[in-house]
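Below is the sequence, then the predicted model.
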Amino acid sequence: MSLVEEAKARASQAGEVVGLATRVSPISHGIDHKEIRAEVPFEVYLRKRFLVGSYIGIALPVSKTLVLGRITGVERADIMAISRIPALSPVEDTSGFTTPLTLIIQLLSEEVEGEVVPVSSPVDPQSPVFIPNREFISKMLGLPDQGIEIGKLTEGYRVLDVPVSLSLETLRHHVLVVGTTGAGKTNFLKVMITRSDVPLMVYDIQGDYVGLMAREGGTVLVPVPRSSGDKVTDFVQEFLRRSNLSNFRIVEQRERRFRLSDGERTFNLELMGFRLEDTYQLIPETSPFFSGQGAHFFRIATDNCLTDIDSWIEECGDVLDHYNLHKSTVDNILRSVTLLRESGILDVEMGGNRLSEPDYDQLLREKSVVDLRWVLEKGVSSATTAAFIIANRIFRVIDSAYKESGRETPFLLIFDEAHEYFPQSRKGDEEKEALERLINRIMRLGRVRGIGTILATHRPTDLNDLILTLSNTKVAMRADEDALERIGMGDYTETLQASPPGYGVLRTFSLKVQDVIFRADKYVGK
């Protein structure tokens, strides 16, 4: 058996042979040049569809390895063009185009002794070219067979029956999803939320995920601001109305935690609040108001004068006099306390009782959404401060378990509209420094402890640089050129702008190739 026949036999085990690497021109490829040419007989071209973007396999006769490539271009030539015979006038002759189809193939990966590596072996002339089966494609791309399935691989306009998933290891290295309004980001996140076997928490400032969590049987946390009324049941009814969940009824109540049901499905609703006496150590790390000095002495003063936010200036202001602070530091503390009081998220009373925080240990075992719509009405800083207090609480519980036993706690934090939580700031700005300390804690330290972060935005140009640095997986959906350039995927601008909702490019360290194009599965609610 010849070398080419042996290569065909190997190719047949991974797909269907359809052609050969070109014989009519030299084949060269290298570090900066990864394309070769192949020919497909006309009779095969009639039976098969070869699309730009399709995956194609190559069996190398001499090195006896298999290569996966992707079609980046196609060429068709009439027999007169091939023969270089000038046409004196246009004459129809259908026999003239019964010529081979030329494929321009980008080399992606090579299997060498059972391991998938970058292509380094010479591609021989007459190397058999084959349409690969889905198992070969998955293996050569490095697609995981476990994790959260986000969609299916595509080639051209075709969706292949090849699942694309994000493994737990990929998720804990953080994921950034970028796409304009209507590109499919919300659908993408909903698919991930419903398919995740890992407990998670979604931070929701628009109410996009509240109904999903209710129908999935999870927990909805509502940080309640001041001026929300005193009657608990009235607030619950308003929540159900605004969330299009009016068919649910209260079936059980324990303090401010409710079990609601529509007869078939049930979910938990918990009304929560933050008490200054419990959160004053955290607040300077999570609010944008305090300077470094101000934060330090705010904690010291509150240590010596525990009270509520309304009485702090009156009862604790005098404590500051003992420290001979600079006037600017005192002014920063007093201004910050005033802004915190006006934020409306501290020491909130409802039904004659002061609201408190939930059981975070319990939340680490389930799926939940933090409904920030009510605190958002007090301002973006109120919503983000509430979100950061909760995220810090989650981190501290997980961190405590890690320090005590070295045990990791798999958990996902999901931020839609991430630019609202983690905005770009001026260099040297104290607010930026505080924000980046928080990002480092949650994303860099959190990763080691099992925390993965998924962030979605349509405005990556407004997103803090550190988020882009720490997000080792990026998903690009339809977006403008500036947004795609910001995440290093500007080359896909034309492709994605012409794509329907749900199409995306996945770039992650865990693949054997740089990028794959996929179509997200559609979320189907219960």
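Done, it's in.

hey, let's count contacts and neighbours off CA atoms from now on
Noted.

For the nearest residue to Arg257 once chain neighbours are set aside, give me its contacts.
Distances taken as Cα to Cα, 6 or more residues apart in numbering put Glu270 closest to Arg257, at 4.3 Å, once the chain neighbours are dropped. The contact partners of Glu270, taken as Cα atoms under 8 Å, 6 or more residues apart in numbering, are Thr219, Val220, Leu221, Val222, Arg256, Arg257, Phe258, Pro358.

Can you flag which of these belong to strands?
Counting by DSSP state E, these place Thr219, Val220, Leu221, Val222, Arg257, Phe258 in strands.

how many other residues sit next to the fifth one?
For Arg257, the count of nearby residues is 17 (other Cα atoms under 10 Å).

Which elements pack onto the host helix or strand of Leu107?
Secondary structure assignment for Leu107, by DSSP states H and E: strand 101-112. Secondary-structure packing of strand 101-112 (3 or more Cα pairs under 8 Å, 6 or more residues apart in numbering; DSSP states H and E): strand 35-40, strand 66-75, strand 115-117, helix 134-141.

Presented hereafter is structure B, for comparison with structure A:
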Amino acid sequence: MSNKASFLEHINKGYTTKGEYITLGAAMYQGNTEGEAHVKIPLKTLNRHGLIAGATGTGKTKTLQVLAENLSEQGIPVFLMDIKGDLSGIAAPSPGHIKIDQRHDQINIPFKAKKFPVEILSLSEQEGVRLKATVSEFGPVLLSRILDVTETQAGIMSIIFKYCDDNHLPLLDLKDLKKVLQFSTREGKEALEKDYGRISTASTGAILRKIVALEQQGADLFFGERSFDVQDLCRVDDDGRGYINIMRLTDIQDRPKLFSTFMLSLLAEIYSTFPEQGDSGRPELIIFLDEAHLIFKEASNALMDQIESIVKLIRSKGVGLYFVTQNPTDVPEGVLGQLGLKVQHALRAFTAKDRKAIKMTAENYPISEFYDTKEILTSLGIGEALVSALDEKGRPTPLAATMLRAPMSRMDILTPTELDKLISTSKLTKKYNETIDRESAYEILSEKIALAEAKEAKAAAKKERQKLEKTASRSSSSKTSATEKAVIKVLTSATFIRGALGVLNKLLK
């Protein structure tokens, strides 16, 4: 058997699947694309998470687009981050191109231009369905980890949440939390410490400063109502295609804290609300995290532990997480070790550090008798990648250098008019973009503080009035006494004069 025949048998045997699957493209051997050897990924193992990596311009975003389209076509909803702003075109069909036709002739997969059901979501002031969550939904543990507070400060956060629960004070947004923290060390200090223990003013001050820092990254837009229901990410259209939910993040690249805050909230909510799926045969939801290094950037050790725990556990809910980044080393080892599908585009070796990273990346892939992994990593073209997945039994598939299929939708953004039409006709826009600011801890405590201040002012005014009345009484009493003395003095003088005159009259007689 020739080397080529052995290669084809090797690939076809490794990527044979009896159940549902998506086809990424065709395997390549010695620089040639083999249209008889398709790289198929079983739907059954897509909840085992994955990685799409590669240098800038090698085709990562288009690979993400291909995966999202094929998942949608299989009825699997998708949630993806659009940090560069170039994925909205999934809502429009591809205009086609001669190079697309040539590519699909090579990989032996028919090409058909299609558009897909899309929802545009927003975390900031950009147009789209507003994504929000309340402070209460975060809870003291997750919020403490996001704020990276000390153990003592985390304890205070737990006390604050408990106090609010016991006293029916809804914590909806950050101004609620700030007001309770301020109240706990001022007007409500005595009552709160009586039931819950002493709270340090220095600690609450430190927590407040960290909340303000989070606000400066735009978190005040995220915390509040109406809370986004994660079940709305799992919708399918009338044709049975899963919705592709695109979150626009082009204006928060320099605010990693907000990005990681949102992602942790979303993943925690999905984990707590989605039912256990077990071995269901297909995922419930696939999440693509573009520019994944932003999640891990500036993350504390506690936050990293939380992320790793969620990655390990969330697949049992039928949810797959796919990290998209330039280099696999951007993803922590604890997360990287949980990934099933790896799509590695070309890496560039310009420096010694780059060469070291390529060597480390190559060691993360199965050994292949048909490829020199380190060499091929630097020679892959645009739209080509090394693929390693899991078969239906959870075993690693053979390493395959793959020419990937082209997206069926537009590889460009929607026009402003197209985007406005898509957003304005969305059912979710009507549901979530209403401004709600109901009575919560801020208003309740503000009213309580105002009443307490009014009572104190009234008491102070009464005390001042009594003081003035007492002073006036003493002044009046002093004036009366002086007058009496004067009268007595006058009367005494008159008596003396009368007496003196009487004696004088007697002498004259």
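Nice, thanks for sending it over. All figures in this text were calculated on a predicted structure; none of them were measured in a lab.

Could you get me the TM-score between them?
Overlay of the two chains. TM-score (TM-score structural alignment, normalised by the length of structure 2): 0.60; 346 aligned residues with a Cα RMSD of 3.4 Å.

circling back: and the residue nearest to Arg257 of structure 1, what pairs with it in structure 2?
Aligned by TM-score structural alignment, Glu270 of structure 1 pairs with Val129 of structure 2.

what does Pro223 of structure 1 align to in structure 2?
Checking TM-score structural alignment: Pro223 of structure 1 goes with Leu123.

Which residues lie in contact with its match in this structure?
Neighbouring residues of Leu123 of structure 2 by Cα under 8 Å, 6+ apart: Arg130, Leu131, Lys132, Leu221, Phe222, Met247, Arg248, Leu249.

Just the ones of the residues you listed in strands?
Cross-referencing those against strands under DSSP E gives Arg130, Met247, Arg248.

Glu456 of structure 2: which of these is nearest?
Within those, the smallest distance to Glu456 of structure 2 is 42.6 Å, found for Arg130 (Cα to Cα).

Distance of the residue lying closest to the closest one once chain neighbours are set aside relative to Ile246 of structure 2?
Nearest non-adjacent residue to Arg130 of structure 2, counting by Cα to Cα, 6+ apart: Ser122, 5.2 Å away. To Ile246 of structure 2, Ser122 of structure 2 is 8 Å away according to Cα to Cα, to the nearest Å.

of the two, who's got more company?
In terms of neighbours (other Cα under 10 Å), Ile246 is the more surrounded of Ser122 of structure 2 and Ile246; the figures are 24 against 19.

Who are the contact partners of that one?
Counting by Cα under 8 Å, 6+ apart, Ile246 of structure 2 has contacts Phe79, Leu80, Met81, Asp82, Leu87, Ser88, Val118, Glu119, Ile120, Leu121.

So which residues of the stretch 351-500 of structure 2 form helices?
Here the stretch 351-500 of structure 2 has its helices, by DSSP state H, counting those that start in this stretch, at 352-362, 373-377, 416-424, 427-432, 441-508.

TSV for these, including mean neighbour count and distance to Pro275 of structure 2?
Formatted as TSV, these follow (neighbours: other Cα atoms under 10 Å; distance: least, Cα to Cα, whole Å):
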stretch	mean neighbour count	distance to Pro275 of structure 2
helix 352-362	15	35
helix 373-377	18	40
helix 416-424	14	30
helix 427-432	15	23
helix 441-508	12	32
